[in-house]
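> Could you look at this predicted model? Sequence included:
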Amino acid sequence: MDSNRASGDAITISALQHQFADQIALRGLNCSIRRGIITGIVGPDGAGKTTLMRLMAGLLKATSGTIQVEGLSPINDASALRPQLGYMPQKFGLYEDLTVQENLNLYADLRDVTGAARQQSFQQLLAFTDLARFTDRPAGKLSGGMKQKLGLACTLLGSPRVLLLDEPSVGVDPISRRELWKMVGELAQQGMTVVWSTSYLDEAELCGEVLLMNEGKLEYQGTPGALIERMRGRSVQLRGIAGNRRHVLQQALRAPEVIDGVLQGQALRLVLKEAAVYPPINVLNAGEHAHFIEVTPRLEDAFIDILGGGPGGDSVLAAHMPEARLDPAVDPDAVIEAHQLTRRFGDFIATDHVDFRVKRGEIFGLLGPNGAGKSTTFKMMCGLLRPTSGWAKVMGIDLKQSASQARRQLGYMAQKFALYGNLSVQQNLYFFSGIYGLRNQAQRNMVDDMVRVFNLQPYLNTPAGSLPLGFKQRLALSCAIMHQPPLLFLDEPTSGVDPITRREFWTHINGLVDKGVTVMVTTHFMDEAEYCDRIGLIYRGRTIAAGTPDQLKQLATLPDETEITMEDAFIRLVERDDAQRRSSNVDH
């Protein structure tokens, strides 16, 4: 028995360094990864998580240092290691025009799974992932969660001993994330080595161990609980706030006693620099009834602390933008409006008689599981898709009648990176500013401003498709707001980015809202939903709940509970609707 097997370590990493041209991606990593647990790799954008995954999978050769996976070198012993290793990259290579079964057939061929073992594997994996009902469905028509389950099934063909999952839950709703986590947890309990990189810190809390990385260095290895315990007494809520909670958050983030803060319904959740050392409430302008209470720390608090604190609460972008002005003829209480909005695709109803109104300077969130109808509703509100019936208006303009006129009033940031990946950052900025009608000196000034605001100077000549994810999001936002629109439509704007980048993004959004910009957003990050003034929860094409974040949580809170998370509320409201639907079907 080799030393790795005896010690219970499946992967050992010694003095590992990797360099791309003049950029050092990994700096002298020393760590080990145990069998039978899920080890989470967490860190901000550019920390080296994906590079480490690719080195473990044998897709890159390290500049120096060693990796041993089950006692084998991923490079020198590649043929012996390959059957023992399953690797699911961020963009897993499903063939979208092939069915679920055809994708499984293809990957079984690639992994040389044949005969009786092949059919047995298919049967087990289809049952495990609950995809047996969908074997004839093209992969491209699966929801985001189902695609990830199919990717996992393909990765598990051949029964690997080590499973490498690079951000498997990006773009997946909370229900599908929990299902995916449960499946992978069962594999770990059976003795499989699982390495799961993630930008969801609540997900990382569930791991047996975490590796926290930053700028290519290992900042922490150990259990999430031990790291969380360090933050005891430093995680607090500010409750009883009077006035504008965004303004109070901005003041709190300026206070030297605070290193991080987010909105949480009508309260603020703050991380203190030192335990029990609070900022003066009168400085925060939070009102006479505002008060602090200590709350249970989270892994995200410790993550932000290790990285030196959050990005602060002041937006350079918002400082640069003028006040958003409305035409006097536009009703400020109905800047965005949907009435009985319906969209059919053949017999399938994607959006079913949806109603809502959004006020000027409000953030309105559309939440819902993958495939619920959010993106279809969103596209109709942007004039990208015509409703089958009902109507949608922005700034009083009917999108069915004057879609192009309406689109000039809004900025749109798509769910998937929609810029031109083969054009440089600078070329994208000039192209999109030109589309929005900017010319000559005004165009040059705006491009220069966006480069400065979003720190894009080092990437001006980089193809947009090669940017780190956080900078892709910055570029996409800059291209969406160059014409200084009074409306901003954001479809999953922060999918896959780390908490610090998300905070920076929402600082900009909060700042724009202060300038009167109206925002409509979809998100799978339930803590982000707390930033919304109101939420519409969409499921099976219908609105099943609507209200403030706190109102939605109250709807789902059980009698013996004092407080639940937004994620708990989301899942319970969807499950309640399913139960009501089943009961209605039985009654009929």
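Perfect, I can see it now. Here the structure is a predicted model, which means the values were calculated and not measured.

> only C-alpha atoms for contact and neighbour calcs from this point on.
Will do.

> and the longest helix for this structure?
Identified as the longest helix of the chain according to DSSP state H is helix 566-587.

> list the helices and strands that one packs on?
On a contact count with 3 or more CA pairs under 8 Å, 6 or more residues apart in numbering; DSSP states H and E, helix 566-587 meets helix 174-189, helix 526-529, strand 542-547, helix 549-556.

> Make JSON lines from those and add distance to Ile37 and mean neighbour count to it.
What follows is the helices and strands packed on helix 566-587, written out as JSON lines (distance: least, CA to CA, whole Å; neighbours: other CA atoms under 10 Å):
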{"stretch": "helix 174-189", "distance to Ile37": "5", "mean neighbour count": "18"}
{"stretch": "helix 526-529", "distance to Ile37": "26", "mean neighbour count": "20"}
{"stretch": "strand 542-547", "distance to Ile37": "38", "mean neighbour count": "19"}
{"stretch": "helix 549-556", "distance to Ile37": "32", "mean neighbour count": "20"}
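
> Output those in a markdown table, with distance to Gln123 appended to each entry.
Formatted as a markdown table, those follow (distance: least, CA to CA, whole Å):
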| stretch | distance to Gln123 |
| --- | --- |
| helix 174-189 | 16 |
| helix 526-529 | 34 |
| strand 542-547 | 34 |
| helix 549-556 | 37 |
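
> try it against this one:
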Amino acid sequence: MDDVISIEGLRHRFDQRGGNALSDLDLRVRAGAITGLAGPDGAGKTTLMRIMAGLLAATEGRVRVAGLDPVANADELHRRVGYMPQKFGLYEDLTVIENLRLYADLRDVIGAQRERQFEQLLDFTDLGPYTKRMAGQLSGGMKQKLGLACTLLGSPEVLLLDEPGVGVDPISRRELWRMVSTLAQGGMAVVWATAYLDEAEQCASICLMNAGRVVFAGAPQEQIERMRGRSILVGGIEGNRRHVLQRALRAPQVIDGVIQGSSVRLVLKEADRLPAMASLQAGPRARFAQVRPRLEDAFIDILGGGPGGDSVLAQRTGKAALPGDVDPMAVIEAKELTRRFGDFTATDHVSFRVRRGEIFGLIGPNGAGKSTTFKMMCGLLAPSSGDARVMGIDLKTSPSRARQRLGYMAQKFSLYGNLSVAQNLKFFAGIYGLRGSSRKEKIATMVECFELERYLDTSSSELPLGFKQRLALACALMHDPQLLFLDEPTSGVDPVTRREFWNHINGLVDKGVTVMVTTHFMDEAEYCDRIALIYRGRMIASGTPDDLKSRVADDNLPEPSMEDAFIGLIERDDAQQTREARE
């Protein structure tokens, strides 16, 4: 097929004193397929997207999109290209249909064509029953569907999607992928930018980027095949799997590793050259087994390996001791926890206990009630009924006292965007009561551990996403909390940054810090000691990651992934609720 997008020798520089954001970049995108644009935070994906969309004029190079020069033919380009940026501009105080009308006006879609496209898009996205709902009341997945519908008005030839899967649950991500695949099969050229390599692995072709350059362009399978014999699983571990991972990442034969349930998944520097099992101290039953490589393995290899497994932050942090009157088996506790908003029950009689030094995960679809549950456990939202306690403190009667004991990192970046990094650090240190030399020492430690030195005078709103997350975590840890609440802490960040983040979390847990985390990224859920799956306000399953996976395993799916477990358990609950309704 002909190239719908053709880019040659592209360079872009934002500041004459700085380096190139994009350097000597070539790219081809054909019709009828999804082309993935993948790379770490700051690789240049969004800059490239904006150039293709005609919103940014490249410094040098030749760019043609649908046969048009994006700068010289901007008006015609905007009629033929649909662009959905990371933060699509939905009007939250308008309904679904009002947003569609607004974007139809902007794209000059009128008359019979307008009504026909509304009907088609509402059916395509399953938003037909929700036309009168305010956009601000939609779940994250439904907002992305509405954003896609608005982008498709006018039937563009080219669809540019900048990280559409960020912040949505696995079910919504699969639905979004299904819709976009249908568009590509119909002949549309699609570019899907992502920091999630599992998304990029599904694309017909990929462009892997790093530091403004293309490091690979071609079929994902080409990179996956290159890693044969280098992806292994350490199973049968006895003892602490986090410690096994740390030891493995210190071995010269290993370039990367992650936790996968009760096992540890490693990437080798060379095929079949294994670390000595004895050096991992994984127990007498531990065994190596080869597993299918992933695109993420190849990408980490291209970058020269992952960040290792040790945390400078944890090395600089003391032991988190509990007061003598706190039960270490119930540091965080929910009993029949319920929250109602009018007639709607967001959290419905949820109960669980979290032990000291445990990572406890809350997962569930968008709108399922996990964030409501999470906010009640942080003392940010009062329960309608039931009990929520942290370290024995009743969050109904003493929420402010409880909050002094915990660190909280919000789902949406909650720092002050108009303050610099240094000012944010000083402000949060002051909130937690740090003064004088103690404040200076703690801020210096956070700057060193999270490598924030070069950004100290930068407004936090202008930071790359990975550094925004680092700063948010630094501020949450300023007072050495014994409990850490993390709401979607790595949403949208690249694999390397995600590993760095979990190195810190694992290291803090070793010091006795107790962690509660929400996530939509199922590979991340594998790091949790136990998980609660929340759906329609209820806790429909709980247990270790391997427990949940085993519940959906069968002859057709003998080794389910965490994502398979997530979807399978929800589908099973839907079926049970349907049966009960009929009875």
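All right, it came through fine. Keep in mind that this is a model prediction, so the values were computed, not measured.

> from the middle of its chain, how far away would the longest helix of structure 1 be?
24 Å (CA atoms, centre = their mean, to the nearest Å).

> what do you get for stretch 527-539 of structure 2?
17 Å.

> Do a quick rundown of the strands in the stretch 101-250 of structure 1.
162-166, 193-197, 209-214, 217-222, 235-239 (DSSP state E, counting those that start in this stretch).

> how about these, which one is nearest Gly346 of structure 1?
Distance to Gly346 of structure 1, taken as CA to CA, is lowest for strand 162-166 among the strands of the stretch 101-250 of structure 1, at 36.3 Å.

> give me the stretch of structure 2 that the closest one matches.
Aligning strand 162-166 of structure 1 against structure 2 (TM-score structural alignment) gives residues 158-162.

> Check the mean deviation of the matching stretch from structure 1.
With mean CA distance after the TM-score superposition for structure 1, stretch 158-162 of structure 2 departs from structure 1 by a mean of 0.2 Å once superposed.

> What's Phe40 of structure 1 aligned with over in structure 2?
I think there's a mix-up here, since residue 40 of structure 1 is Gly and not Phe. Match for Gly40 of structure 1 (TM-score structural alignment): Gly36.

> Can you find the partner of Arg551 of structure 2 in structure 1?
Here Arg551 of structure 2 is matched to Leu555 in structure 1, going by TM-score structural alignment.

> Who are the contact partners of its match?
Ala569, Leu573 (CA atoms under 8 Å, 6 or more residues apart in numbering).

> ok, so what distance separates it from Tyr531 of structure 1?
18 Å (CA to CA, to the nearest Å).

> on that earlier part again, nearest to Asp398 of structure 1, out of the helices and strands packed on helix 566-587 of structure 1?
Nearest of these to Asp398 of structure 1, taken as CA to CA: strand 542-547 at 21.5 Å.

> Off-centre distance for that closest one?
22 Å.

> what's the mean distance for that strand versus structure 2?
Relative to structure 2, strand 542-547 of structure 1 is 0.3 Å off (mean CA distance after the TM-score superposition for structure 1).

> could you check the angle helix 566-587 makes with that strand?
140 degrees (axes from the mean of the first three to the mean of the last three CA atoms, to 10 degrees).

> just the angle between strand 542-547 of structure 1 and helix 549-556, please?
120 degrees.

> List the contacts of strand 542-547 of structure 1.
For strand 542-547 of structure 1, the surrounding residues in contact (CA under 8 Å, 6+ apart) are 351-355, 373, 534-538, 552, 573-574, 577.

> Let me know the closest of those to Arg111 of structure 1.
Gly373 (36.3 Å).
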